[in-house]
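In: Below is the structure, and that's it, no one-letter string:
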């Protein structure tokens, strides 16, 4: 499935429209597009053979967020609440031909909005530490290797009502 260009004319930038659905509500072609995007970025581009289909997508608390261009998903993220009640955000991916348009930023913000004031945990690739800091995430431990790629744990602390949504 070819990925359409971002816009037909130079300078045109489509307004990203974030879509949200649980697995059971996704149509087969959208699900295929989301999974293909993640495999293309995490497995092929990053040359990391690992089981991308990890079972988390099927959890009832998992929500998939994505942005489409020409009806094809070009950026994605997922949110979930794990078995221990921890809110997580992950699998942030943007197709290489669609980077630099703010799609990942829009998706992370939308995901955090959906999670609300709860603390949010991520496993970030280390080179993205500063990027995640713009959303209020802070380092929460030592670097580690995941499938041969350097990562670090990060947490956006719980937001306190009445203090402008600042971390508590």
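Out: Okay, I see it. Just so it is clear, the structure is predicted and the values come from calculations on it, not from any experiment.
In: rest of the way, CA atoms for contacts and neighbours
Out: OK.
In: and the closest residue to residue 81 other than its chain neighbours, how many neighbours?
Out: On the basis of Cα to Cα, 6 or more residues apart in numbering, the spatially nearest residue to residue 81 that is not a chain neighbour turns out to be residue 87, at 4.4 Å. In terms of burial, residue 87 registers 21 neighbours under the definition other Cα atoms under 10 Å.
In: One more: residue 155?
Out: Counted with other Cα under 10 Å, the burial measure for residue 155 works out to 21 neighbours.
In: For it, pull up the helix or strand it's in.
Out: Following DSSP states H and E, the helix or strand that holds residue 155 is strand 149-156.
In: Buried by neighbour count: which residues of that strand qualify?
Out: Residues of strand 149-156 classed as buried: 151-156 (neighbour count, 16 or more other Cα atoms under 10 Å).
In: and these as CSV, adding distance to residue 31?
Out: Shown next, in CSV, are the buried residues of strand 149-156 (distance: Cα to Cα, whole Å):
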residue, distance to residue 31
151, 27
152, 28
153, 28
154, 28
155, 28
156, 28
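In: Tell me how far residue 120 lies from residue 43.
Out: According to Cα to Cα, to the nearest Å, residue 120 stands 25 Å off from residue 43.
In: With residue 14 instead?
Out: Using Cα to Cα, one gets 28 Å for the distance from residue 14 to residue 43.
In: Comparison target, given below:
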């Protein structure tokens, strides 16, 4: 069964003007289910940095929220993002892209935003000439693993008990797929 993307979800490259909205979203969606870093605390680091800028991010907007944000005089209708990068700086690995972050606002969950972002990331990786796309997900993050599997990602390796999070050892699961 093919799931068609929701026409109410608009995916685009991030802009520098999205930085504040993306930083807020990143902080709001922090959870030990997917984060290996401690909860962010002030003073907050910039969302964009030397390693990842706007062109490394695709953002999702929901049409209905975009209209509300515009009416309220805000330009931040961003409800999700995916970060796409290189897994290593090696030239021999340049044919691979890696999803290095995916977040969806609580109010947009269940609307297909994560799936739309995941598909857009694969399209962008293909556009960049990649032959493969990979990601890492924590073993206890069952919802994310099911989403990735439903989009053709397979487990390619497991680093057992790689992280100690919230008093428990957690596997680091490596997933990937051909493009």
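Out: Yep, it's here. On a predicted model such as this, the values are computed, not experimentally measured, just so you know.
In: Can you calculate the TM-score here?
Out: Scored against TM-score structural alignment, normalised by the length of structure 1, the superposed chains reach a TM-score of 0.68; 141 aligned residues with a Cα RMSD of 3.2 Å.
In: Residue 68 of structure 1: what's it in contact with?
Out: 16-18, 74-75 (Cα atoms under 8 Å, 6 or more residues apart in numbering).
In: Among the residues you listed, name the buried ones.
Out: Neighbour counting by 16+ other Cα under 10 Å classes 16, 18, 74-75 among the contacts of residue 68 of structure 1 as buried.
In: Need those residues in CSV (columns: secondary structure).
Out: Putting those into CSV (DSSP: H, G, I helix; E, B strand; the rest coil) gives the following:
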residue, secondary structure
16, coil
18, strand
74, strand
75, strand
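In: quick one: which of the residues you listed is nearest residue 111 of structure 1?
Out: Lowest distance from residue 111 of structure 1 to those (Cα to Cα) belongs to residue 18, with 9.7 Å.
In: The closest one contacts residue 69, correct?
Out: No. With contacts defined as Cα atoms under 8 Å, residue 18 of structure 1 does not count as touching residue 69, sitting 10.8 Å away.
In: Could you count how many residues lie near residue 62 of structure 1?
Out: Using other Cα under 10 Å, residue 62 of structure 1 has 20 other residues around it.
In: measure the nearest residue to it once chain neighbours are set aside to residue 71 of structure 1 for me?
Out: With Cα to Cα, 6+ apart as the measure, residue 80 is the residue that lies nearest to residue 62 of structure 1, at 4.2 Å, once sequence neighbours are left out. In this structure, residue 80 of structure 1 lies at 25 Å from residue 71 of structure 1, with Cα to Cα as the measure.
In: who touches the residue positioned nearest the centre of structure 2 in this structure?
Out: Taking Cα atoms, centre = their mean as the criterion, residue 102 is the residue nearest the geometric centre of structure 2, at 1.6 Å. The neighbourhood of residue 102 of structure 2, defined by Cα under 8 Å, 6+ apart, consists of 80-83, 114.
In: Which two of those residues have the greatest separation?
Out: Comparing every pair within these by Cα to Cα identifies 83 and 114 as the most remote, at 12.0 Å.
In: Now check structure 1 for the residue matching the residue nearest to the centre of structure 2.
Out: Residue-level alignment of residue 102 of structure 2 against structure 1, with TM-score structural alignment as criterion, gives residue 92.
In: mean deviation (superposed) between the helix or strand containing its match and structure 2, please.
Out: When secondary structure is defined by DSSP H and E, residue 92 of structure 1 falls within strand 87-94. Between strand 87-94 of structure 1 and its aligned partner residues in structure 2, the average distance after superposition works out to 1.1 Å, using mean Cα distance after the TM-score superposition for structure 1.
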